[in-house]
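Chemist: give me a 3D structure for the following:
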Amino acid sequence: MQLHDLTVPVYIQMLGTLSGLVVKAADSGNAEALFAARLAPDMFPLATQIRFTCGQAGEAVQRLTGKAFTAPAEDDATPSAAKARIAATLAYLEQATPDDFADPELPVELALPNGMTFGMTAEQYVRDWAMPQFYFHLVSAYAILRQQGVPIGKADYVPYMARYLVSGPALG
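Modeler: Got it, this is the predicted structure:
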């Protein structure tokens, strides 16, 4: 399986989920407080989790394709701004083709702001860093909304599964 297939379709699908969660946050009538809410005092708030989720997807594809991605450094303060960020990330991802992606064995060096540097192949980067980081921030956003009482559940996290439904009650 190609690196494109392991990343872009997943990112697109799950950013669609994140967009739906932002709509639910907006519908709660308390979006400003939600965007500042966090799971624990030492964790980032919802607004940052949304920014990081989009950033993880875009930065991974940039690293694997060389196609420039600009991740804004500031958090979004409103649901409409967050939805615009998600839409911009989706537009970036949708232009990436399988031919754009690096060889899975290409060396990747990941330097973190804290001074730690990791060396791995492109495939290891996707498996061991890019996807786990993406899901961590996405699930953190979901958990913040649940913790704050937004009426969401599993069907809101995996709405794309409805296309596979062959029998049983409808999702939703």
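
Chemist: when you work out contacts or count neighbours from here on, use the C-alpha atoms and nothing else.
Modeler: Will do.

Chemist: skipping adjacent residues, who's closest to Ala31 in space?
Modeler: For Ala31, the nearest residue in space outside its immediate sequence neighbours is Ala25; the separation is 5.7 Å by CA to CA, 6 or more residues apart in numbering.

Chemist: was I right about the one you found contacting Leu145?
Modeler: Yes. With contacts counted by CA atoms under 8 Å, Ala25 reaches Leu145, the gap being 7.1 Å.

Chemist: this protein: strands as residue ranges?
Modeler: 107-111, 117-121 (DSSP state E).

Chemist: and those: which comes nearest Arg85?
Modeler: Distances from Arg85 to each of the strands of the chain were compared by CA to CA, and the smallest falls on strand 107-111, at 24.2 Å.

Chemist: let's see this one next to it:
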Amino acid sequence: MTISVYDVTVPVFTRMLTNLLAIMDKAEASAAERKFDTKVLSDMRLSPDMIPFRGQVMIATDHVKGCVCRLSGREIPSWPDTEHSFDELRARIRKALDLLATIRPEDLAGGESREVTLKLGGQDVTMPGLTYLTERALPNFFFHVTTAYAILRHGGVPVGKRDYIG
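Modeler: Prediction:
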């Protein structure tokens, strides 16, 4: 059995973003039960020098769109980072899910060898698609989704590993 670039991107991103939506639903219910605005959670961070929950969601979705577009040769859509509320963040996640729904296995065929150029430390760095996928896109996506989960968990939202994994 051959595993394709599609197999390790679209279904993985779709599952994790769908799980994040469900975790946000639990967070909203928890906030309502405890009688506080979800804006508190949206602005929450684990450390003073860390990006807040809302930023983690924005960056995770940026990695989704960047990854599938770079590896398929598509133009990366520009999404302004203006979301603050849970509803706005959910809409952004759904926008990423809608983008993923347009990607077919044939769109990503050959993506592992497609040259990807990123700006890293102010320098253009070019790498094969597989290196980009395994060393940049997936680790960054999981970092930000995990951090978003951890922020909500730290904020008292009753979620566990099963919620994260789905």
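
Chemist: find the residue at the geometric middle of structure 1.
Modeler: For structure 1, the residue whose C-alpha lies nearest the mean C-alpha position (CA atoms, centre = their mean) is Thr53; its distance is 3.2 Å.

Chemist: who's in contact with stretch 159-166 of structure 2?
Modeler: Contacts of stretch 159-166 of structure 2 with the rest of the structure, by CA atoms under 8 Å, 6 or more residues apart in numbering, involve Arg15, Met16, Asn19, Leu20, Ala22, Ile23, Lys26, Thr146, Tyr149, Arg153.

Chemist: and if you look at stretch 50-68 of structure 1?
Modeler: For stretch 50-68 of structure 1, the surrounding residues in contact (CA under 8 Å, 6+ apart) are 7-8, 11, 15, 18, 69-71, 74-76, 82, 85-86, 89, 92-93, 96, 100-102, 122, 126, 130, 133-135, 137-138, 141.

Chemist: circling back: the equivalent of the residue nearest to Ala31 of structure 1 over in structure 2: neighbour count?
Modeler: Residue correspondence, TM-score structural alignment: Ala25 of structure 1 in this structure matches Ala27 in structure 2. Counted by other CA atoms under 10 Å, the residues lying close to Ala27 of structure 2 total 23.

Chemist: out of the contacts of stretch 50-68 of structure 1, name the ones that lie in helices.
Modeler: Applying DSSP state H to the contacts of stretch 50-68 of structure 1, the entries found in helices are 7-8, 11, 15, 18, 82, 85-86, 89, 92-93, 122, 133-135, 137-138, 141.

Chemist: type out the ChimeraX command that picks the buried ones from those residues.
Modeler: Restricted to the buried members of these, where burial is judged by 16 or more other CA atoms under 10 Å, the ChimeraX selection command reads as follows:
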select :7,8,11,15,18,82,85,86,89,92,93,122,133,134,135,137,138,141
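
Chemist: tell me which residue of structure 2 matches up with Gln49 of structure 1.
Modeler: Counting by TM-score structural alignment, Gln49 of structure 1 lines up with Gln56 in structure 2.

Chemist: who's in contact with the residue lying closest to its match once chain neighbours are set aside?
Modeler: The shortest distance from Gln56 of structure 2 to any residue that is not its chain neighbour, by CA to CA, 6+ apart, is 5.1 Å, and that residue is His144. Residues in contact with His144 of structure 2 (CA under 8 Å, 6+ apart) are Gln56, Val57, Ile59, Ala60.
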